[in-house]
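just coords:
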């Protein structure tokens, strides 16, 4: 397993996003997983939706492995949430849990919400997915703990 899919990435896959579908086609199914937290968010959204039955069926049809949330995941999530709160840049609780799980397991998080996840320090590797017909639809972003991999402009903007 290499990739952990964020909730917005799964929603984009279900909507037929070409960039993400291309990424899925280039890798083995076993390379992708969902956090149990993501599955919770998907069910919550389906339960609130006007097309409840249709959306629940789409979630049930997903064939990604589901990773249970364990103590090590919780420790990383707690560190992330407390660290960002201390800096005055809090992160949403579910994003802290998902980011903590990805970091604890050394998985690349596939998301469309880089603004939230790029602030996480440590070994979290996150990738932004773009909706494009060209390229692979995946743009790698270095985590803040690896400033040398960021562009000079970005390093200057963030004081790295």
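Thanks, I have it. Just so it is clear, the model here is predicted, and its values are computed rather than measured.

C-alpha only now, for contacts and for neighbours.
Noted.

was I right about residue 8 contacting residue 112?
Yes - with contact defined as Cα atoms under 8 Å, residue 8 reaches residue 112; the gap is 6.3 Å.

longest helix anywhere in this structure?
In the chain, assigned by DSSP state H, the helix with the most residues is helix 71-86.

For that one, name the packing helices and strands.
When contacts are defined as 3 or more Cα pairs under 8 Å, 6 or more residues apart in numbering; DSSP states H and E, helix 71-86 sits against helix 93-104.

next up, a second structure to put side by side with the first:
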């Protein structure tokens, strides 16, 4: 099984909150991915609020994972994925929808503690917190 961590999962792991980091260590690094959209959100957070120690910890953590680019294959999956979520009467923020579609496009389980993700994605999301 492969996993893609969302922004709050990476943040929780970097801050050693919950059991995210511990659970990550129980999986092969080759099965843990992060979308470059998550990377952009993290970089925005570091630019907005200077926290050098947390940034260094997060960067060290990210260096152990594969960061995947959003490419044409994800763009091809996104429309039907989003329509499917909305057809169920569910919604996500735009960034969360992009991250969830990225996970879906590679057949990954999304790791998130966001209740909205769990509501919208049901069986395709897990909370390691």
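Nice, I can see it. Nothing here was measured: the structure is a model prediction, and the numbers come from that model.

Need the TM-score from the superposition.
For this chain pair, the superposition-based TM-score is 0.82 by TM-score structural alignment, normalised by the length of the second structure; 127 aligned residues with a Cα RMSD of 2.3 Å.

about what we covered before: okay, residue 8 and residue 112 of the first structure: which has more neighbours?
The neighbour comparison of residue 8 of the first structure against residue 112 (other Cα atoms under 10 Å) goes to residue 112, with 20 against 17.

And for residue 90 of the second structure, the neighbour number?
Other residues near residue 90 of the second structure number 15, with proximity taken as other Cα under 10 Å.

Kindly report the same for residue 153 of the first structure.
10.

Where in the second structure does the helix or strand where residue 156 of the first structure lies align, residue-wise?
Here residue 156 of the first structure, judged by DSSP states H and E, is contained in helix 152-158. Per TM-score structural alignment, helix 152-158 of the first structure has no counterpart in the second structure.

one step back: now do the buried residues in the longest helix of the first structure.
73-74, 76-84 (16 or more other Cα atoms under 10 Å).

re earlier: now for residue 8 and residue 112 of the first structure: what residues contact both?
In terms of Cα atoms under 8 Å, 6 or more residues apart in numbering, residue 8 of the first structure and residue 112 are not both contacted by any residue.

okay if I get the buried residues of helix 71-86 of the first structure as CSV plus distance to residue 108 of the first structure?
Supplementary listing: the buried residues of helix 71-86 of the first structure in CSV, determined by distance: Cα to Cα, whole Å:
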residue, distance to residue 108 of the first structure
73, 14
74, 17
76, 15
77, 15
78, 19
79, 18
80, 16
81, 19
82, 22
83, 20
84, 20
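
farthest pair in these?
Spatial extent of the buried residues of helix 71-86 of the first structure (Cα to Cα) is set by the pair 73 and 84 at 16.6 Å.
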